[in-house]
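In: Give me a 3D structure for the following:
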Amino acid sequence: MRWTKKDIKTYMDSKEYIDTIVVPLNPFQLSNDNDLEKITFQSEVLTVFTQEIEKELTGRILLTPTYHYLKSSSKDNEVERINTWIKDIQEQNFTQIFFISFDSSWRQYEQALHGELLWLPGIHSGDLNSKEMHNVIRDQVEQVVELIRSYWKTSQ
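Out: Predicted coordinates for the structure are as follows:
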C-alpha cells in the first residue's frame, strides 16, 4: 500500500495483515551542480523502483513517503531523525522495516538504523522510459522482493 488516502483507508481496515514498512531514502541538494542531474535521476528511479516493490507485495507492506535529506548533512543527525520516524511506526503492528537507497554512504550507518538497509548500486543515467531501463529495474525489484520474503521466512 502507498501513502495515499485510498490505500491508508485499506491499511486501517486490515492492519493485522500488514507487517512491513518500506522507507525510501533519497538525497536532495541543489547547491552542487555536478551531482544535481545524477541525484535527480536516481530519485526518479527510486520512486519507480519502490512503487514496483509495493505492487509486488501489496497487502503485506506499506510504502511510506520518501525520506529526503540533504546530501551534505550529517548522517548521525539523519539517523536520529529516521529512528524517530521508526519509533512512531513501531507503535503499530510493523515487525519488518526496510530502508531502500542508492546512496552508499548509508552503509556506514546501517547498524544505527532501526531497520534493515537495502542498498542498491545506483543507476547514474539513462532513459527511464526505455525498455532496457525497465528491464534493469524489474530485475532489481525481483531480487529485492525475494530478499524481503526471506526476512519474512526467518521471522516466523
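
In: going forward, measure contacts between C-alpha atoms and count neighbours the same way
Out: OK.

In: With Ile82 as the reference, measure out to the most centrally placed residue in the chain.
Out: Of all residues in the chain, the one closest to the mean position by C-alpha atoms, centre = their mean is Pro24, 2.5 Å from it. From Pro24 across to Ile82, the span is 11 Å (C-alpha to C-alpha, to the nearest Å).

In: Spit out the residues that contact the two alike.
Out: Residues touching both Pro24 and Ile82 (C-alpha atoms under 8 Å, 6 or more residues apart in numbering): Tyr67.

In: for comparison, sequence B:
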Amino acid sequence: MKWNEQDIENYVGAKEYIDTIILPLLPFQLSQDANTKKDAFASEVLTIFSNEIEKELTGRILLTPSYYYLKSADKEQEVKRLNAWVEDMKKQPFKHIFYVSFDSSWKKNEKDLNGNLLWLPGIQSGDVHSEEMQKLIRQQVQQIVELIRSYW
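Out: As a prediction, the model looks like this:
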C-alpha cells in the first residue's frame, strides 16, 4: 500500500495484516551542481525500486513518503529524526521497518536506526525506461523481496 488516500483507507480497514514499513531515504542537495543530475537519477531509480517492492508485497507492507535529507547533513541528527518518525509509526501495529537507500554513508549509523537498512549499490546512469534497466531493477527487487520475507 502506498501513501495515498485510497490505499490508506484500505490500510485502516486491514491494518492487522500490514506489519511492514518501507521507507526510502533520498539525498537532496542543489548546491552541488556536479552531482545534481546523478542524485536526481538515483532518486528516480529508488522511487521506481520502492514502488516495485510495494507492488510485489501489496497487502503486507506500507510504502511511506520518502525521507529527504541533505547529503551534507549530520547523519547522527538525521538518525534522531528518522527514529522519531519510526516511533510514531510504531503506534500502529508495524513490526518491521525497512529503510531503502543507495547512500552507503547510512551504513555507518545503521546500528542506531530503529529498523533495518537495505543498502543497494547505486545505479550511476542510464535510461530508467530501457529494457535493460527494467530488468536490472526487477532482479534487485526480487532479491530484496526475498530478504524482507526472511524477516517475517
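
In: so how much does the helix or strand containing the residue nearest to the centre of structure 1 differ from structure 2 once superposed?
Out: Element membership of Pro24 of structure 1, judged by DSSP states H and E, is strand 20-28. With mean C-alpha distance after the TM-score superposition for structure 1, strand 20-28 of structure 1 departs from structure 2 by a mean of 0.2 Å once superposed.

In: which residue numbers in structure 2 go with that strand?
Out: Alignment of strand 20-28 of structure 1 against structure 2: residues 20-28, by TM-score structural alignment.

In: outside of the matching stretch, which residues touch it?
Out: Stretch 20-28 of structure 2 is contacted from outside by 39, 43, 46-47, 50, 54, 60-71, 94-101, 103, using C-alpha under 8 Å, 6+ apart.

In: Go through those and flag which are in strands.
Out: Counted as lying in strands by DSSP state E, out of the contacts of stretch 20-28 of structure 2, are 61-63, 67-69, 96-101.

In: Emit the PyMOL select command for whichever of those are buried.
Out: Those of these that count as buried under 16 or more other C-alpha atoms under 10 Å are selected in PyMOL with:
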select buried, resi 61+62+63+67+96+97+98+99+100+101
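
In: Redo the ones in strands among the contacts of stretch 20-28 of structure 2 as TSV? Include distance to Lys107 of structure 2.
Out: What follows is these, written out as TSV (distance: C-alpha to C-alpha, whole Å):
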residue	distance to Lys107 of structure 2
Ile61	23
Leu62	23
Leu63	21
Tyr67	16
Tyr68	17
Tyr69	15
His96	18
Ile97	16
Phe98	13
Tyr99	11
Val100	11
Ser101	10
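
In: Farthest-apart pair in the ones in strands among the contacts of stretch 20-28 of structure 2, please.
Out: Pairwise distances across those peak at 23.2 Å for Ile61 and Tyr69 (criterion: C-alpha to C-alpha).

In: one step back: quick one: the strand holding Pro24 of structure 1 to strand 96-101, angle?
Out: 20 degrees (axes from the mean of the first three to the mean of the last three C-alpha atoms, to 10 degrees).
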